[in-house]
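Novice: Provided below for reference: sequence and predicted model.
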Amino acid sequence: MPSAPSVRSPLLDRFGRVHTDLRLSLTDRCNLRCAYCMPAEGLDWLPRTELLTDDEVVRLVRIGTMRLGITEVRLTGGEPLLRRGLPGLVARLSALTPAPELSLTTNGIGLARCATALREAGLSRLNVSLDTLRPERFAEITRRDRLADVLEGLRAARAAGLAPVKVNAVPVRGVNDDEIPDLVAFAVEHGYRMRFIESMPLDAQGAWDRDRMVTAEEILDRIGERFALTPIGREGNAPAEEWWIEGTDSVVGVIASVTRPFCGTCDRVRITADGQLRNCLFATEESDLRGLLRGGADDAAIEAAWRASMAGKGPGHAIDSAGFRRPARPMSAIGG
């Protein structure tokens, strides 16, 4: 039986940042092979026995919401739609008291089949990755010919009421950066919220090249060639800076993790699919919550380990410093 909850207090680090947003990976597997993320042959996936079970996921989220003040949970991967029984897991998480706001990041493949079930289970909103609108380019970037499935998934998400449907794109110089205005126009036309993300050194093959990264300033310049923008700023601790697209009801966002880091207001904590707690996306150390779960630890011990990890969080990722160290795990294994 779980121990009685302690008095809830904020999940603080030594810089006074309060963490309320949990990014929880459900699998490291993915059905795409995006060139900026992993090699064509894929990666060595985690054995299923090492993944958190549904019961373990629910317990960790319950500890987070009841004891640590977590209010938002984003389900990530790999590709979270590959998790068997996902609507049932979402329903269990949405039934917790207090219930977190539940969202999901997906590549959209398979979304058309489950968007309504996820909405009915309690999912509030989602982000869909889409780097190009051109079928041949999509196949080149992802090494899979699945653009039609992603577009169908976007339509299904909107019809299911998973609003706002956010579309995430990672512009890469010489690959898809010429489509930035087209992606914005697509989002405006269909009622999606477009967001561009600066590429980060989190690919499995270690091939990230800053010279190929399209900066936030360049992204905004490209958008400005076709649309007039009015700055909105940043909503709370959200990672995206946003602009209203004049003459429309649409908003476009830019996540500039490299050139305009927002580490000073970061409120996020991550748990990998195998139950390792990471206090920063670029952390080089992890805390083993799965080991505590399977070793019989009570809720108080897991809470203490969680708080201890967050207390050791650094001031920022320091990508531009000489001492920057890439994390051993790529993004697909960490969870977005």
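Specialist: It's in.
Novice: contacts and neighbour counts: CA atoms only from here.
Specialist: Noted.
Novice: what about the strands in the chain?
Specialist: All strands of the chain, identified by DSSP state E, fall at 21-25, 72-76, 101-106, 125-129, 165-169, 193-197, 229-234, 241-245, 251-255, 268-271, 276-278, 287-288.
Novice: Which among the ones you listed is found nearest to R329?
Specialist: strand 276-278 (11.1 Å; C-alpha to C-alpha).
Novice: So what's the gap between that closest one and the chain middle?
Specialist: 15 Å (C-alpha atoms, centre = their mean, to the nearest Å).
Novice: Can you tell me the number of residues neighbouring the closest residue in space to F324 that isn't next to it in sequence?
Specialist: Leaving aside its chain neighbours, F324 sits nearest to A318 (5.8 Å; criterion: C-alpha to C-alpha, 6 or more residues apart in numbering). A total of 15 residues lie near A318 under the criterion other C-alpha atoms under 10 Å.
Novice: The structure to be compared is supplied as follows:
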Amino acid sequence: MTPQQPLIPLRPVADIPPAPASASGIVPQSSDTTLQDTHGRRFSYLRLSVTDVCNFRCNYCLPDGYQCSDTPEPLSLDEIATLAQTFAALGTRKIRITGGEPSLRKDLPEIIRILKNTAGIEQAALTTNGYRLSKQIDDWVAAGLDQLNVSIDSLDPQQFQAITGHDKLQEILSGIERARELGLTRIKVNAVLLKTFNESGLSQFLNWLKTTPVTLRFIELMQTGDNAEFFAAQHVRGEDIKQQLLQDGWQPKLRGSHDGPAQEFYHPDFSGQIGLIMPYSQDFCKSCNRLRISAQGKLHLCLFGEEGHELRPLLHYASADIQQHIRTLLGQKKESHYLQAGRTGAISHFAMIGG
């Protein structure tokens, strides 16, 4: 898909009113009903993919670009509303909109608004590659966006283009500045660590954080079904970065109840903070608090799980039935992703279910 291609068409749907409960009677329950698996982990965070289409060609994800497929159309607004209400009733308090690239959906502001108007959902977040950020951030904030994550794998324009296939770095940085002007304070920048592309750019990122109040998150490259050779050549250990930060005076930060798996650090001399996502670290999965829904409505218990579980056909059933089905499925969640053992599950690239 090229950047000039039209936005993804969607079915017309009825407006979703900002009511505390849906017509089906789904209402959020008390926090003691929060989803819990057989390993004692509680799940208050949902990553909701709204499309698997992406217009970037990141070398660690879609080096050949998005390949069109015959998969069903993405979740409609009504289906998204039902899912949000269902998971809110199960104790979900944060929903992150992911892709592919979510901004390729022309109704993204409506999706944000639906999540914000769902009783029980406290945080509506968005992860984007930033391609449309400077043009659309005003609409996203007006719809109620609480948190923004933007992928920037290098602050060097040439390296950025080499990784993503697009010369958009300065425009994306301008979009982040506009988000700050609009009062959005919860901004994170994601960078996948790559040995021959951006590992040497750590100092450039640190200089940027001196005066920029964002959280920069370094993500350790993970092996998927399609990238074994690339992974072997480019993998950088997050633990090495962590030890360097500690030696340079960075201090660990306490993890919030709905935060993802990043270990975050702050430094008194820096306006920004740093997070490290290290899936190969010991006990990484013990802090898991998230579930994933694909753009076609499948529940993924783990990013590296063997399969997705169909929820879409159930969305017209009674809410109690859907909730019980989700609880039953959660009993199948494994203790670990076993990524350290070389298992990559069914995932071939991260655009499939939003990372």
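Specialist: Structure received. This is a predicted model, so every value here is computed, not measured.
Novice: what residue of structure 2 takes the place of F196 of structure 1?
Specialist: Alignment note (TM-score structural alignment): F196 of structure 1 maps to F218 of structure 2.
Novice: mind checking what R57 of structure 2 lines up with in structure 1?
Specialist: In structure 1, R57 of structure 2 lands on R33 (TM-score structural alignment).
Novice: Could you find the closest non-adjacent residue to that match?
Specialist: That would be T142: by C-alpha to C-alpha, 6+ apart, it lies 5.0 Å from R33 of structure 1.
Novice: which residues touch the one you found?
Specialist: Listed by C-alpha atoms under 8 Å, 6 or more residues apart in numbering, the contact partners of T142 of structure 1 are L32, R33, C34, A35.
Novice: As a markdown table, those with distance to T284 of structure 1 would be great.
Specialist: Output for the contacts of T142 of structure 1, formatted as a markdown table (distance: C-alpha to C-alpha, whole Å):
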| residue | distance to T284 of structure 1 |
| --- | --- |
| L32 | 26 |
| R33 | 24 |
| C34 | 24 |
| A35 | 23 |
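Novice: Just name the closest of these to T259 of structure 1, please.
Specialist: Nearest member of these to T259 of structure 1, counting by C-alpha to C-alpha, is A35, at 22.1 Å.
Novice: Just put the strands of structure 1 in a markdown table and tack on mean neighbour count and distance to L118 of structure 1.
Specialist: Listed next are those as a markdown table, based on neighbours: other C-alpha atoms under 10 Å; distance: least, C-alpha to C-alpha, whole Å:
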| stretch | mean neighbour count | distance to L118 of structure 1 |
| --- | --- | --- |
| strand 21-25 | 25 | 16 |
| strand 72-76 | 24 | 12 |
| strand 101-106 | 22 | 10 |
| strand 125-129 | 22 | 10 |
| strand 165-169 | 23 | 14 |
| strand 193-197 | 24 | 20 |
| strand 229-234 | 14 | 28 |
| strand 241-245 | 19 | 27 |
| strand 251-255 | 24 | 25 |
| strand 268-271 | 24 | 21 |
| strand 276-278 | 22 | 26 |
| strand 287-288 | 18 | 29 |
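Novice: Put together TSV for those strands, with distance to E56 of structure 1 on each row.
Specialist: Putting the strands of structure 1 into TSV (distance: least, C-alpha to C-alpha, whole Å) gives the following:
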stretch	distance to E56 of structure 1
strand 21-25	12
strand 72-76	14
strand 101-106	17
strand 125-129	23
strand 165-169	29
strand 193-197	31
strand 229-234	34
strand 241-245	34
strand 251-255	31
strand 268-271	12
strand 276-278	12
strand 287-288	13
